[in-house]
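> task: produce atomic coordinates for the following.
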Amino acid sequence: MTRIAIDCMGGDAGLPVTVPAAVEFAQRHPDVQLLLVGLASEIEQSLASHRDAPRDRIEVVHAAEVVSMDDSVEVALRRKKDSSMRLAAQAVKDGRADACVSAGNTGAWMAISRYVLKTLDGIDRPAIATSIPSQTGATTMLDLGANVDCTAEHLLQFAIMGSALAQAVDQRERPSVGLLNIGEEVIKGNDVVKQAAELLRASQLNFHGNVEGDDIFKGTVDVVVCDGFVGNVVLKSIEGLARMLGSMIREEFKRNPYTLLAGAVATPVLNRFRQRVDNRRYNGAALLGLRGVVIKSHGSADVYAYGFALQRAREAVISRLLERTAHGVAQMTGLSAPAPDGVRAPEPPLAEGSTGSSL
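Okay, the predicted model is just below:
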């Protein structure tokens, strides 16, 4: 049984999204137990409208406070110690849950998760990682906003964690890693990027070399590494471009009766295209480097998108992402420290094809 703690109050919509998504997810996966964390009376009221909810696998955990999207990290961390966000992370720390998910304030979620769960030995900073659609399937990219200023050593750690994620969840036997740069040549980039490239070449990772922005969508490598400032700009640019293209395509098909007819004929193709590039299907970013599985959903996620964040949490647990990350970090850094509290000791990577199904 995979246990997932959900911050039901987080996100732009809160309960109207998190509770229906949780119920649908529990119905699809009988091997999942959910802890719905938040204002208990409001959660129960929302659950009452879902008569087919598997209540034997859904537990409501009361939290007296809510971290808003506008709260500062200090307020979330020090003044709201009984928040739904805090208790969801604490459930993982206490062993009541195997993973936790929130669509709330990203900065607060990162700070609370790091404070409650702590980082793995050998990791200085957690990083946000997610999958981006490409011509070959999907590209794992990190960091996407957790760390604005990074050293070369931090970028190396991101590469180790991203490689572990691609290996565990996407079943890539030896994931290729690329360092995002303004050119493929070794002489390109700032001092930090150049130093990071040297560290990556000297590591045991399958380092491809420098990659450019278009390589993300070509699928040139399995993992693309960058600092959080660049990664967040890239991610928001992708989301904005997708919305613009969708709007422009709709406008063109509605231009006159002939284009409307053409749109009707092209509907099957357009629907398949929309499904392939639908950013909701890629919702759910992993906060790597922590002593627990932590997933961040997009704040504006709807029920459909939030379901994919929950799916990502489930797959991360099934594929033993935490143990694999700890093992990968220990292997790369030469550490032999014990496993994180409440986590099984790191094991060697499983043979190809023996992990859970990919996302």
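
> CA only for contacts and neighbour counts going forward, please
Noted.

> quick one: end-to-end length of stretch 17-36, please.
By CA to CA, to the nearest Å, the extent of stretch 17-36 from end to end equals 12 Å.

> buried residues in it?
17-26, 32-36 (16 or more other CA atoms under 10 Å).

> among those, which are located in strands?
Counting by DSSP state E, the members of the buried residues of stretch 17-36 that fall within strands are Val32, Gln33, Leu34, Leu35, Leu36.

> ok, now how distant is the second one from Ala108?
Gln33 sits 25 Å away from Ala108 when distances are taken as CA to CA.

> what does Val211 give?
Taking CA to CA, one finds Val211 at 32 Å from Ala108.

> who's in contact with stretch 199-210?
Outside stretch 199-210, the residues that touch it by CA atoms under 8 Å, 6 or more residues apart in numbering are 152-153, 156, 160, 163, 174-181, 183-186, 197, 221, 332.

> one more, please, to line up against the first structure:
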Amino acid sequence: MASTRARIAVDAMGGDFAPNQIIAGAIRASAELDVDVLLVGDSQQIESYLQHHHHPSNVEIVHADGVVTMDEEPLTAIRRKPNASINVAMDLVKDKRADAVVSAGHSGAAMASALLRLGRLKGIDRPAIGAVFPTILAGKSVIVLDVGANVDSRPKYLEQFALMGTIYSKYVMAVEDPKVGLLNIGEESSKGNDLALRTYQLLEANEKIPFIGNAEGRDVLSGRFDVIVCDGFVGNVLLKFAEAVGEVMLQIIKEELPQGIRGQLGTALLKPNLKRLKQRIDHAEHGGALLFGVGGVCIISHGSSQAPSIFNAIRQAKDAIDNQVLERIQAYNEEHQQETQTNTETVNQ
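Modelled structure (predicted):
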């Protein structure tokens, strides 16, 4: 992987803990990663925070008026607020002043802004949000898409999601031979609703997709699959449930540790193990979810993201840039279209 210095636009006003936690995560990224950071938002608030903390030379403030709040209808809001922080951040990528956007704000607004300002990649009909989940196998993760961009999907869309997930798994997650699964209610090819049945046929027929069959809910975290595709309604339910399970597990462990001196000694002994456990199951450790299929790198972080999560989201954006995820998806689509055109011409001759 060839690493190049990247410029990351960070929506400083998006999220439950904006702007302080967002800025703190961005400052850490500017110090530890090979990136320049553009903090987008209310310049007075950002400057006020930086005056009381270290202001690195590779952190720049880009002023924006307003923010899209969580209770606003996304498409209406981004059109009504052209100078909102998420719109200004997307414009930086559109104008080639930044290489990626990171936002913990309104996910619907981030997606709508990306579509209107950056457009879709050629050959991609719908964008997809891809989230990385841990598995029971140490050091192995699985990417699930879509987890919320499209409530309703068509088989063709899921086929495209599988392709984009395969490219990400291979080049960013370093899986030599990714295994793709279709989330379903049974392993058999005859199981599922109409969407699942028709998608199964497309995935099985596409030689570019290393499809190995259906994945049941219990298979998602098994480590058997590297990429799992589903529609955004099911994927979002799965994402929220997985996040809740991780939080519950951490809380239960805290409550079950002995109290007093005995508990302190036990916790001290278990600290390395507990730290590794948190890294494996805490969504904050993964940073955010990549918005696949738009004409720029966009990481959508959890609304409750704090500094560590923002740092990891910026790292995630940098990985996507270094591994040329957008370029690889675009190259495949162009190759696929050429093959389709050639096959059509051959049939018509």
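
> TM-score of the superposition?
Superposed pair, TM-score by TM-score structural alignment, normalised by the length of structure 2: 0.91. Supporting alignment: 334 aligned residues with a CA RMSD of 1.9 Å.

> and the helices in the stretch 251-359 of structure 1, which stretches?
257-265, 267-277, 303-318, 321-333 (DSSP state H, counting those that start in this stretch).

> residues near Asn273 of structure 2, how many?
12 (other CA atoms under 10 Å).

> same check, this time on His327 of structure 1
Using other CA under 10 Å: His327 of structure 1 sits among 21 other residues.

> quick one: what's aligned to it in structure 2?
Matched across to structure 2, His327 of structure 1 falls on Ala331, judged by TM-score structural alignment.

> just put the helices of the stretch 251-359 of structure 1 in TSV and tack on distance to Asp71 of structure 1.
Below are these laid out as TSV (distance: least, CA to CA, whole Å):
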stretch	distance to Asp71 of structure 1
helix 257-265	45
helix 267-277	32
helix 303-318	22
helix 321-333	29
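
> so which of the ones you listed comes closest to Thr119 of structure 1?
helix 321-333 (10.1 Å; CA to CA).

> helices or strands next to the closest one in the packing?
helix 152-168 (3 or more CA pairs under 8 Å, 6 or more residues apart in numbering; DSSP states H and E).

> and the helix it packs on, which stretch of structure 2?
Using TM-score structural alignment, helix 152-168 of structure 1 lines up with residues 155-171 of structure 2.

> mean distance between the matching stretch and structure 1 after superposition?
Here the mean offset of stretch 155-171 of structure 2 against structure 1 after fitting is 1.0 Å, by mean CA distance after the TM-score superposition for structure 1.

> hmm, back to that, take the contacts of stretch 199-210 of structure 1 and keep only those in helices.
Ala152, Glu153, Leu156, Ile160, Ser163, Ala197, Met332 (DSSP state H).

> name the residues that touch stretch 254-264 of structure 1?
Outside stretch 254-264 of structure 1, the residues that reach it (CA under 8 Å, 6+ apart) are Glu252, Phe253.

> from the chain's centre, how far out does it sit?
39 Å (CA atoms, centre = their mean, to the nearest Å).

> quick one: buried residues of that stretch?
Buried residues in stretch 254-264 of structure 1 (16+ other CA under 10 Å): Gly263.

> now do Val347 of structure 2: how many residues are near it, please.
Val347 of structure 2, neighbours per other CA under 10 Å, totals 8.

> could you check the angle the strand or helix carrying it makes with helix 155-171?
Using DSSP states H and E, Val347 of structure 2 falls within helix 325-348. Going by axes from the mean of the first three to the mean of the last three CA atoms, to 10 degrees, helix 325-348 of structure 2 is angled at 130 degrees with respect to helix 155-171.

> tell me how far helix 325-348 of structure 2 lies from the chain's centre.
26 Å.

> what of stretch 220-236 of structure 2?
13 Å.

> sorry, back to before: name the nearest of the ones in helices among the contacts of stretch 199-210 of structure 1 relative to Cys8 of structure 1.
Ser163 (30.5 Å).

> corresponding residue for Asp214 of structure 1 in structure 2?
In structure 2, Asp214 of structure 1 lands on Arg218 (TM-score structural alignment).

> do the same with Val192 of structure 1
Aligned counterpart of Val192 of structure 1 in structure 2: Leu195 (TM-score structural alignment).

> for that match, give me its contacts.
If you count contacts by CA under 8 Å, 6+ apart, Leu195 of structure 2 has them with Ser153, Arg154, Pro155.

> one more time with 7 Å, if that's ok
By CA atoms under 7 Å, 6 or more residues apart in numbering, the contact set of Leu195 of structure 2 is Arg154, Pro155.

> what's the separation between the aligned partner of Gln275 of structure 1 in structure 2 and Ser309 of structure 2?
Matched to structure 2 by TM-score structural alignment, Gln275 of structure 1 sits across from Gln279. The gap separating Gln279 of structure 2 from Ser309 of structure 2 is 11 Å, by CA to CA.

> swap in Asp91 of structure 2?
23 Å.

> and for Glu204 of structure 2?
For Glu204 of structure 2 relative to Ser309 of structure 2 (CA to CA), the value is 36 Å.

> more neighbours: which of those two?
A count of neighbours by other CA under 10 Å puts Ser309 above the other of Glu204 of structure 2 and Ser309, at 25 against 16.

> for structure 2, which residue occupies the most central location?
Ala289 (1.3 Å; CA atoms, centre = their mean).

> excluding chain neighbours, what is closest to that residue?
Ala131 (4.6 Å; CA to CA, 6 or more residues apart in numbering).

> for Phe229 of structure 1, same thing?
Val148 (4.6 Å).

> in this structure the one you found contacts Cys226, no?
No - counting by CA atoms under 7 Å, Val148 of structure 1 does not reach Cys226; the two are 9.9 Å apart.

> neighbour count for those two, which is higher?
More crowded of Val148 of structure 1 and Cys226, by other CA under 10 Å: Cys226, with 27 against 14.
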